[in-house]
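Peer 1: Could you look at this predicted model? Sequence included:
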Amino acid sequence: MKQLQDQLGTFHTFETSPKRIISLVPSQTELLYDLGLEENIIAITKFCVHPYHLKSTKEIIGGTKNVKFDKIKALQPDIIIANKEENTLEIVEELRKICPVWVTDIVTIEDNLKMIHDFGQLFNKRTEAQKISDKINFAYADFVSFMKDKPFQRAAYFIWANPYMVAGNNTFINEMLKLNKFENIYENREERYPEIIIQKMRIQGDPDYVFLSSEPFPFNDEHAFELGRFTHHAKTVFVDGEMFSWYGSRILKAFDYFKLLQSKIQ
């Protein structure tokens, strides 16, 4: 018998470690795989693209915001892994009628390390979880040292167009921007992903860099040109959204990506 608490503070009691896992979050699917739980994953979302072969070996139960409840119920999972930002409260509450739903809440690197530790406890993969955490801590310290003498610069990180939306405060993306010494000009907005008026970018903070994420919206050169008109001197850069927004074990790849990004934009 084990009693564990998820990142929303919900207590879960298990007689044994859950064996049949459904993951509703792409980055957490990748983490479960890296913890050695491929055989235990019975279903994923259509957005769970890493590792790629899971899409052909596991059941697909819809998207992160639109899941197929009947299909999930028929699969008889022991546990469903969800996330506060990726999945709605309504979805989580409906799924709780089927089995325990473990909800993560990731904003900081510390939150990410806590999730990895929790999964190690939950699925009896403590050694594997510790190895991943040790690698992250080492890479994190190395990157902080790499950034030590670099100056802070202003940035806006766009995630959507029509309407234009950016990453704001209390987001993992904002934490990654800060780690790269970018001051997010929209950090003071109340919304986590505010809709913004691009004509006011100069007043808002006149960024040095405008980042266009590869996900969830497919930005193109026309968007880059349009946004560039409303800053004094900003460089517009297309960036890999997975590296800024995926937590779990993906962050290990992100640190190397950030070094390349820094060398490219300086």
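Peer 2: Thanks, I have the structure now.
Peer 1: For the rest of this, base every contact and every neighbour count on C-alpha atoms.
Peer 2: Fine.
Peer 1: centre of the chain versus the strand or helix carrying residue 94, how much separation?
Peer 2: Assessed by DSSP states H and E, residue 94 sits inside helix 89-95. How far helix 89-95 lies from its chain's middle: 20 Å, per Cα atoms, centre = their mean, to the nearest Å.
Peer 1: Same question for it: list its buried residues.
Peer 2: Judged by neighbour count using 16 or more other Cα atoms under 10 Å, the buried positions of helix 89-95 are 91, 92, 95.
Peer 1: could those residues be laid out in TSV, adding distance to residue 266?
Peer 2: What follows is the buried residues of helix 89-95, written out as TSV (distance: Cα to Cα, whole Å):
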residue	distance to residue 266
91	44
92	43
95	47
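Peer 1: ok, these vs residue 4, which is closest?
Peer 2: residue 92 (17.9 Å; Cα to Cα).
Peer 1: ok, and what's touching the helix holding residue 94?
Peer 2: Here helix 89-95 makes contact (Cα atoms under 8 Å, 6 or more residues apart in numbering) with 65, 67, 69, 80, 82, 101.
Peer 1: Show me the helices in the protein, by range?
Peer 2: 26-34, 54-57, 69-75, 89-95, 109-122, 126-147, 172-179, 201-204, 221-228, 241-245, 251-265 (DSSP state H).
Peer 1: In addition, the following structure is provided for comparison:
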Amino acid sequence: MKIISLVPSITETLFDLGLSENEIIGRTKFCIHPANRLKNVSVIGGTKNLNITKIKALKPDLIIANKEENIKEDVEELQKYFKVLVTNVSNLEDNYYLLKTLGNLLGKQEIAQKFNLKIYEILAKFSTLEKKKCAYLIWKNPYMTVGFDTFIHDILDKIGFQNIFKDHKRYPEISVEDLKTADYIFLSSEPFPFRQKHIDELQKELPDAKIFLVDGESFSWYGTRLAKCEGYFQNLVEKCQ
């Protein structure tokens, strides 16, 4: 089966499930993991600016897209010519079924189940922690955060943090004033590339807050990525003790 992945975390997942470069024939420019396996996989644009002509020329048997990461009109255009699996992952349960679906579709049921079990085993270690109030920022100018119906929110909850914006949907715009009730503020490495200078800016306005840069891939890359994050999550939790 020849597959094109339009989603960075799913590209990584396909390789983790055991597919080869001969099977994964197309990817976006944001599909960067695993770096040593991607050199010979054709780049078909970005997640939101696909090169439809190039995709058609590759003649895939399957295209894997995502409701949030790809543009609806692009997906609908591709569906006229190819089989397209449109994924939608908003929480850990969705992630479980994503891996199960891919395992069944690709004949990789056993390895998909191993990844699911590993992910639940890792997150179970944090289940008894007392929840600490936090905010997770994904953008600046304006500041944007995550609401209850996002994958990031669910992962924060699973490792012992209470999102102070849990009553909001999707990715609301917020002000510095809105952050004052957070004990911890996490500045994500993506999609906005927060750096130390951004911590310094916020710290001046919120002197009592504990502000950390965090790895956006660990929180937002669904699929197999969570199975590799045990050490990272443990270190973050320990920093927040």
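Peer 2: Arrived safely, thanks for sending. Given the structure is predicted, the values throughout are model-derived calculations rather than measurements.
Peer 1: Trace residue 237 of structure 1 over to structure 2, please.
Peer 2: Mapped onto structure 2 by TM-score structural alignment, residue 237 of structure 1 lines up with residue 212.
Peer 1: right, and that match touches residue 186 too?
Peer 2: Yes - contact criterion Cα atoms under 8 Å: residue 212 of structure 2 and residue 186 qualify, at 5.1 Å.
Peer 1: Can you tell me what residue 23 of structure 1 aligns to in structure 2?
Peer 2: The pairwise alignment with structure 2 assigns residue 23 of structure 1 to residue 5, based on TM-score structural alignment.
Peer 1: And for that match, the neighbour number?
Peer 2: 27 (other Cα atoms under 10 Å).
Peer 1: how much space between it and residue 32 of structure 2?
Peer 2: Taking Cα to Cα, to the nearest Å as the measure, residue 5 of structure 2 falls 12 Å from residue 32 of structure 2.
Peer 1: give the contact list for residue 6 of structure 2.
Peer 2: With Cα under 8 Å, 6+ apart, residue 6 of structure 2 has these contacts: 27, 28, 46, 47, 63, 64, 65, 66, 70.
Peer 1: any idea how far residue 199 of structure 2 lies from residue 211 of structure 2?
Peer 2: Computed as Cα to Cα, the residue 199 of structure 2 to residue 211 of structure 2 distance reads 6 Å.
Peer 1: swap in residue 112 of structure 2?
Peer 2: 35 Å.
Peer 1: give me the stretch of structure 1 that the longest strand along structure 2 matches.
Peer 2: In structure 2, with assignment by DSSP state E, the single longest strand is strand 132-139. Mapping strand 132-139 of structure 2 onto structure 1 (TM-score structural alignment) gives residues 153-160.
Peer 1: What are the contacting residues of that stretch?
Peer 2: By Cα under 8 Å, 6+ apart, the surrounding residues in contact with stretch 153-160 of structure 1 are 164-167, 181-186, 205-213, 215-217, 219.
Peer 1: Give me the buried positions along it.
Peer 2: In stretch 153-160 of structure 1, counting by 16+ other Cα under 10 Å, buried: 154, 155, 156, 157, 158, 159, 160.
Peer 1: likewise stretch 83-90 of structure 2?
Peer 2: Buried residues in stretch 83-90 of structure 2, counted by 16+ other Cα under 10 Å: 84, 85, 86, 87, 89, 90.
Peer 1: For it, grab the matching residue range in structure 1.
Peer 2: With TM-score structural alignment applied, stretch 83-90 of structure 2 matches the range 100-107 in structure 1.
Peer 1: Tell me which residues are up against that stretch.
Peer 2: With contact meaning Cα under 8 Å, 6+ apart, stretch 100-107 of structure 1 is reached by 6-8, 12, 78-85, 92, 95, 111-112, 115, 170-172, 175, 247.
Peer 1: All set, thanks.
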